[in-house]
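**Q** I'd like to go over a predicted model; first the sequence, then the structure.
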Amino acid sequence: MLASAFLFSAHLLILKHASLSLHPFQIAFLRNTMASVVLGGMLLWVGPSMIRNGRTFALRCVLGAGAGLALYYANANAPLAAVTLIFHARIFLLLALASLILKEQISPPRWLAIIMGFTGIIIVIMPDRTGGWSMGLLAATAAAALSSGSQIAVKALTRDNAPLTIAAFSQLAITALSAPMAIPVWLAPPLPAMALIGTAAAFSAMAALAAAKAFSLTQASVVSPMDNAGIVLSAALGFVFFGEAPGPGIVIGAILVLGGAFYVAQKT
């Protein structure tokens, strides 16, 4: 999961550069298409197998497509550190869903950590003195919620499917679902942007495969806190490449989110 977190942060940074010339919905479709080629090729290499549990698979794909579109919109319209912080805080919702849906045991102190994490996110997305709600941060929150449901579906699918099978077939379906949003905003993509998206697609494909493997090995409540390692990296990358210095709200929110995640990891 640590490898997945670092690969995911790097892919967001690359796509933020690409969003300077292309709409985030087109970027999402192009990234999904390229990731499908990578994962599809890997699946053909090892030998494809049919996906089992079709309803859960369909739910995972719909939630995953929505999460991706919302995330890339947020990535283009909000600071990288804030977007990554909000998106990674989905672990707290995932923990709650793991208890309610997968019947995993969550102790009372962990529920306090979940509340702590939610409080941190509220602080991050609250409007500042200069304006109203940020659509980018709200989109990041929606992406986090949709991704939580998607990861729960992935965990359920790992009971009967190999991680590569889940990742490859999911990516193919998500690509098809993202196409209608890309068509209205389509522009001829410049070669530099395509190169950036291709690199990001490879990183995200490897991140998805690493995450699916992690979920297949242990409980969702165990591996999810490790995903937060990407928060610190994203904050550093956003500052170095975009001059995005985290404000007080992001810092306080990060302390609460990382504190809650650290507590969960220590009690595992």
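**A** Cool, the structure landed.
**Q** going forward, measure contacts between C-alpha atoms and count neighbours the same way
**A** OK.
**Q** Next, the buried residues of stretch 90-104.
**A** Residues of stretch 90-104 classed as buried: 90-99, 102 (neighbour count, 16 or more other Cα atoms under 10 Å).
**Q** got a list of contacts for it?
**A** Outside stretch 90-104, the residues within contact range by Cα atoms under 8 Å, 6 or more residues apart in numbering are 105-106, 111, 113-115, 117-118, 144-145, 147-149, 151-152, 156, 219-221, 224-225.
**Q** same thing but at 7 Å, please
**A** Stretch 90-104 has contacts (Cα atoms under 7 Å, 6 or more residues apart in numbering) with 105-106, 114, 117, 144-145, 148, 152, 220-221, 224-225.
**Q** Quick one, which of those are buried?
**A** Listed as buried from the contacts of stretch 90-104 are 106, 114, 117, 144-145, 148, 152, 220-221, 224-225; burial here means 16+ other Cα under 10 Å.
**Q** want to try JSON lines for the buried residues of stretch 90-104, with secondary structure and distance to L187 as columns?
**A** Shown next, in JSON lines, are these (DSSP: H, G, I helix; E, B strand; the rest coil; distance: Cα to Cα, whole Å):
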{"residue": "R90", "secondary structure": "helix", "distance to L187": "32"}
{"residue": "I91", "secondary structure": "helix", "distance to L187": "35"}
{"residue": "F92", "secondary structure": "helix", "distance to L187": "38"}
{"residue": "L93", "secondary structure": "helix", "distance to L187": "36"}
{"residue": "L94", "secondary structure": "helix", "distance to L187": "36"}
{"residue": "L95", "secondary structure": "helix", "distance to L187": "40"}
{"residue": "A96", "secondary structure": "helix", "distance to L187": "41"}
{"residue": "L97", "secondary structure": "helix", "distance to L187": "39"}
{"residue": "A98", "secondary structure": "helix", "distance to L187": "41"}
{"residue": "S99", "secondary structure": "helix", "distance to L187": "44"}
{"residue": "L102", "secondary structure": "coil", "distance to L187": "43"}
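**Q** alright, now check it against this:
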Amino acid sequence: MPISSNLRAALFMVIAMAGFTANDTIIKQLMVSMGLGQVMLIRGIFATAMIFILAWNRGALARPRQLLHPTMALRAVCEMMSTVCFLGALAHMPLANASAVLQALPLAVTMGAALFLGEQVGWRRWLAILFGFTGVMIIVQPGFDGFSVYSLLALGSVVFAAGRDLITRHIPGDVPSLLVSTMTALMVALFGGVLTVVSGDWAPVSTGSLGLLLMTAVLLLVGYQFIIMSMREGDISFVAPFRYTALIWALVLGYLVFGEVPGFAMIAGASFIVLSGLYALYREQVVGKGKPAAESTSPNMAPDGL
């Protein structure tokens, strides 16, 4: 029995979230023995090579002068900082906690669009944003015994990723997204090399670790491609909520791989974030606006460097 386009798109989104979360899981494992910059550099080389080949085959590199647009460099800086913050948090936080904080990205983009781009956001969506970031604070637990400074890094990743998404809107429409991704992946890899040189933290890389880093780059590419397929196949209003299956994958993999059992604060905070995100998306559909939460479910919904 054939399934509908929306159900097929939802399945694509679930697969994409599984790919991104599996990537996070492998990276978290590798950073036990490897430095952050080293991971960014090696994985970035693999990712850049694969995206470059894909962009070349699709003709996205035909006009390299488009890379000179000032928004490209600014976006790359936000991407680099978001990647550093997230990976730094991931190395010291439970997988599900880091993933839950990242789910606040659509709300952060909505807030940024209202504050800096003059987009109209009604009081209901402002309440949803407040509700969602209350959930983030429950997870971060500032001022309590469960507080970890690395939670602030996860929050910083959301801030920089939101800045990246807002800047992306100012990139000329004729610039291919694969050209943007190629440049960003390359800049993240180079930044990883700079971090490695500055810190002097280079560990011997085994063949197994090299293979795992290659796998993470493949998982990123798979995740992005399945998100694109999902967005083209189904209605955003139906598909977008399935991005939150990333939390389910993070809970399962966190428990199976690292033995992490989520606490009450994580479950409560994640619930706040998911409910507020779903309501904000609903309100955007009601008022006839597919942005900006919908944009955060696009191929840019997670840092290119992650």
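**A** Right, received. Where do you want to start? Computed from a predicted model, the values in this text were never measured in an experiment.
**Q** now what about the TM-score between them?
**A** For this chain pair, the superposition-based TM-score is 0.87 by TM-score structural alignment, normalised by the length of the first structure; 266 aligned residues with a Cα RMSD of 2.9 Å.
**Q** what would the buried residues of stretch 90-104 of the first structure look like in CSV with distance to M50 of the first structure?
**A** Formatted as CSV, the buried residues of stretch 90-104 of the first structure follow (distance: Cα to Cα, whole Å):
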residue, distance to M50 of the first structure
R90, 29
I91, 29
F92, 32
L93, 30
L94, 27
L95, 29
A96, 30
L97, 27
A98, 26
S99, 29
L102, 23
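**Q** now, among those, which is nearest to T175 of the first structure?
**A** Of all those, R90 has the smallest distance to T175 of the first structure: 22.6 Å, by Cα to Cα.
**Q** Give the aligned equivalent of R124 of the second structure in the first structure.
**A** R124 of the second structure maps onto P109 in the first structure, with residues paired by TM-score structural alignment.
**Q** can you check I273 of the second structure too?
**A** Under the alignment defined by TM-score structural alignment, I273 of the second structure corresponds to V257 in the first structure.
**Q** and that match, how many neighbours?
**A** Neighbours of V257 of the first structure under the rule other Cα atoms under 10 Å: 30.
**Q** Now the host helix or strand of it on the second structure. Mean distance?
**A** In the assignment (DSSP states H and E), V257 of the first structure maps to helix 248-266. Compared with the second structure after the fit, helix 248-266 of the first structure shows a mean deviation of 0.9 Å (mean Cα distance after the TM-score superposition for the first structure).
**Q** For T245 of the second structure, give its distance to F238 of the second structure.
**A** To F238 of the second structure, T245 of the second structure is 14 Å away according to Cα to Cα, to the nearest Å.
**Q** okay, and the common contacts of those two?
**A** Taking Cα under 7 Å, 6+ apart as the contact rule, T245 of the second structure and F238 have no neighbour in common.
**Q** quick one on the thing from earlier: spatially, which two of the buried ones among the contacts of stretch 90-104 of the first structure are the most separated?
**A** Most distant of these, by Cα to Cα, are I106 and A144, 20.1 Å apart.
**Q** thinking again about what came up before, wait, the match of I273 of the second structure sits on I123?
**A** No: using Cα atoms under 7 Å, V257 of the first structure is not in contact with I123; the gap is 10.6 Å.
**Q** which residues do these two both contact?
**A** By Cα under 7 Å, 6+ apart, V257 of the first structure and I123 have no common neighbours.
**Q** Pick the one among the buried residues of stretch 90-104 of the first structure closest to F239 of the first structure.
**A** Distance to F239 of the first structure across those (Cα to Cα) is lowest for R90, with 23.0 Å.
**Q** Quick one: map the closest one onto the second structure.
**A** Match for R90 of the first structure (TM-score structural alignment): L105.
**Q** now swap in A235 of the first structure and tell me
**A** Residue correspondence to the second structure (TM-score structural alignment): A235 of the first structure is matched to L251.
**Q** Which helix or which strand is home to the closest residue to its match other than its chain neighbours?
**A** Nearest residue to L251 of the second structure, sequence neighbours excluded (Cα to Cα, 6 or more residues apart in numbering): A96, at 5.3 Å. Assigned by DSSP H and E, A96 of the second structure falls within helix 95-102.
**Q** any idea whether V175 of the second structure is helix, strand or coil?
**A** Counting by DSSP: H, G, I helix; E, B strand; the rest coil, the backbone at V175 of the second structure sits in coil.
**Q** Run a quick neighbour tally on the equivalent of it over in the first structure.
**A** Alignment note (TM-score structural alignment): V175 of the second structure maps to N161 of the first structure. Neighbourhood size, N161 of the first structure [other Cα under 10 Å]: 18.
**Q** what's the distance between N161 of the first structure and F29 of the first structure?
**A** Distance, N161 of the first structure to F29 of the first structure, by Cα to Cα: 25 Å.
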